[in-house]
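Trainee: Fold the stuff below for me.
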Amino acid sequence: MSFSRRSLLACTGFLLGAFALGTPALAEDAFVAVTAIVEHPALDAARDGVRDELKAAGYEEGKNLKFIYESAQGNPGTAVQIAQKFVGESPSVIVPISTPSAQAVISATTDIPVVFTAVTDPLGAKLITNLEKPSGNVTGMSDLSPIGKQIDLIHEIVPGAKKIGVPFNPGEANAVTLVGLVKEKAAAMGMEVVEAPAPKSSDVQAAAQSLVGKVDVIYVPTDNTIVSALEAVIGVGVDNKLPVFAGDTDSVKRGAIAAIGFDYYDVGRQTGKIVARILKGEKPGDIAVQGIEITQLFVNPGAAEKMGVKLPEALVAGAKEVVK
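Mentor: Next comes the predicted model:
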């Protein structure tokens, strides 16, 4: 037996032994890095949905998946730092949750696959140039709110409302897009929008307070800055009998009176399916950006009563969830 043949057999024996012991091949391991601009229930639910969907697809933490998560705590500068850190760690896929985090990650890499989620307007935010064929290393999901349905909901519950107050962060591209859509839909119904800018979470209470006496209802869009400080808006609504509506259903559990929106855990599960496809070999640029078609109605009769509103019985009966 020659030396080279003995070496080959020895290596073969080692590899067979490793597989017999259940040692996973390195190529089968996956590393998914997730980041969000801020922590609040909707974005947290999206993160959890991604993790659970990956497990369902056969990628499980502690076995063949490394899964890490970091929040920028509402700071765009921190979002950039997290993006750069993730790129340095060379994960299999990066999943930025929210528009600011997606902008930071996509600016940091043109090589690592990126699957954004909870992004309102990926074209307007310049994340991609084509929804059907994103090309390059990027794809993801849009959570554009069903603004028309939400304005109809406001009109159904508060039929006399003529002015809608909208607190928002003018620094979030998604929020600017949403305010524009709210104005368009409200105008079609003879309603006016009053803006209340809040660049930081600490500005949210003052922004909401500035609307008192000027509007008939407050509408909180899926703006991460405002949603992260939602309790401040709810407090203003309760103290001044000013109904507060929301763009996401998780905010109804926190005290908004009603919302037609998405279950962000389901959004995360749908995102996780895209991530799994990439882990199995598909190129992100060949996967069309997906939207969310199923909407749900959540209502909170107790919160409505505190804000001086009684929800129609038929509306409550048809809700997906009635928050007690």
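Trainee: C-alpha only now, for contacts and for neighbours.
Mentor: Fine.
Trainee: what distance separates the start and the end of stretch 19-26?
Mentor: One end of stretch 19-26 sits 12 Å from the other (CA to CA, to the nearest Å).
Trainee: again but with stretch 51-70, I slipped
Mentor: Rule used - CA to CA; the end-to-end distance of stretch 51-70 is 14 Å.
Trainee: Helices of the stretch 201-324 of the chain, start to end?
Mentor: Using DSSP state H, counting those that start in this stretch, the helices found in the stretch 201-324 of the chain span residues 204-209, 224-228, 230-239, 250-253, 264-279, 301-306, 313-317.
Trainee: which of the residues in the first one are buried?
Mentor: Using 16 or more other CA atoms under 10 Å as the burial criterion, the residues of helix 204-209 that qualify are V204, Q205, A206, A207, A208, Q209.
Trainee: Same question for the fourth one.
Mentor: Of the residues in helix 250-253, those with enough neighbours to count as buried (16+ other CA under 10 Å) are D250, S251, V252, K253.
Trainee: Please give the structure of this sequence too, so both can be compared:
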Amino acid sequence: MKKNKSIYLFGALLVLVVIGALFFNQSGDKNKETNATNTASTQTETVKIGVLQLLSHPALDAIYKGLQDELKNEGYEVGKNLEIDLQNAQGDQSNLASMSEKLVSGGNNILVGITTPATLALANNTKETPIIMGGITYPVEAGLIASESKPGNNITGVSDRTPIKQQLE
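Mentor: Now for the predicted structure:
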């Protein structure tokens, strides 16, 4: 039960990051008239999210499901104002490069990398499209971000690193 709560909390945090990135992406576009009062229910433009997942695994699938559930809770619905393109490499890392190229060139507003290899593949293909990472333990050490407090590039998200010292106390 505690594991399910953690997964949904992670999903909720991921969605908040997605929504923040959507707002940032739209507010930075000078050709669109958007403002902070735009919500999913009043938004007429379809948001496109590309998701790259290394493999199917209950914990990783839960990240994707949490993303979908929380986007729906925020008023984003596939077929109405949301498109999600999920690419799953099924454990074959050699597929990640071509799948990430497809997602980057597919006009997605936001990209989501589930696992370190998937996020690295996305990062290697774009320095402009916002990338949200999930299922990553050491994002700084993997070279994805400069620091956890100031990522310093187009990548943000949450780490699944467990605070061992605090758990032992």
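Trainee: What TM-score do the two superposed chains give?
Mentor: The TM-score (TM-score structural alignment, normalised by the length of structure 2) is 0.69; 129 aligned residues with a CA RMSD of 2.3 Å.
Trainee: who wins for proximity to D29 of structure 1 among the helices of the stretch 201-324 of structure 1?
Mentor: helix 264-279 (9.4 Å; CA to CA).
Trainee: just checking, what packs against the closest one?
Mentor: Applying 3 or more CA pairs under 8 Å, 6 or more residues apart in numbering; DSSP states H and E, one finds that helix 264-279 of structure 1 contacts helix 41-56, strand 93-97, strand 114-119, strand 138-142.
Trainee: closest one to V193 of structure 1 among these?
Mentor: Per CA to CA, nearest to V193 of structure 1 of these: strand 114-119, 22.9 Å.
Trainee: what's the matching range in structure 2 for the closest one?
Mentor: Aligned by TM-score structural alignment, strand 114-119 of structure 1 corresponds to residues 131-136 of structure 2.
Trainee: The matching stretch vs structure 1, mean deviation?
Mentor: Superposing on structure 1 places stretch 131-136 of structure 2 at an average distance of 0.5 Å from its equivalents, by mean CA distance after the TM-score superposition for structure 1.
Trainee: so how far is that stretch from its chain's centroid?
Mentor: How far stretch 131-136 of structure 2 lies from its chain's middle: 6 Å, per CA atoms, centre = their mean, to the nearest Å.
Trainee: neighbouring contacts of it?
Mentor: The contact list for stretch 131-136 of structure 2, computed with CA atoms under 8 Å, 6 or more residues apart in numbering, reads 14, 17-18, 60, 63, 110-116, 119, 122-123, 154-161.
Trainee: any idea what I128 of structure 1 aligns with in structure 2?
Mentor: Alignment note: I128 of structure 1 maps to I145 in structure 2; criterion TM-score structural alignment.
Trainee: Kindly confirm my reading that its match is in a helix.
Mentor: No. Using DSSP: H, G, I helix; E, B strand; the rest coil, the assignment for I145 of structure 2 is coil, not a helix.
Trainee: In this structure it contacts S159, no?
Mentor: No. Contact between I145 of structure 2 and S159 fails when scored by CA atoms under 8 Å: they sit 11.4 Å apart.
Trainee: Quick check: the closest residue to T129 of structure 1 other than its chain neighbours vs T109 of structure 1, distance?
Mentor: Nearest residue to T129 of structure 1 in three dimensions, chain neighbours excluded: L123, at 5.9 Å (CA to CA, 6 or more residues apart in numbering). Counting by CA to CA, the gap between L123 of structure 1 and T109 of structure 1 amounts to 18 Å.
Trainee: out of those two, which sits in the busier spot?
Mentor: More crowded of L123 of structure 1 and T109, by other CA atoms under 10 Å: T109, with 18 against 14.
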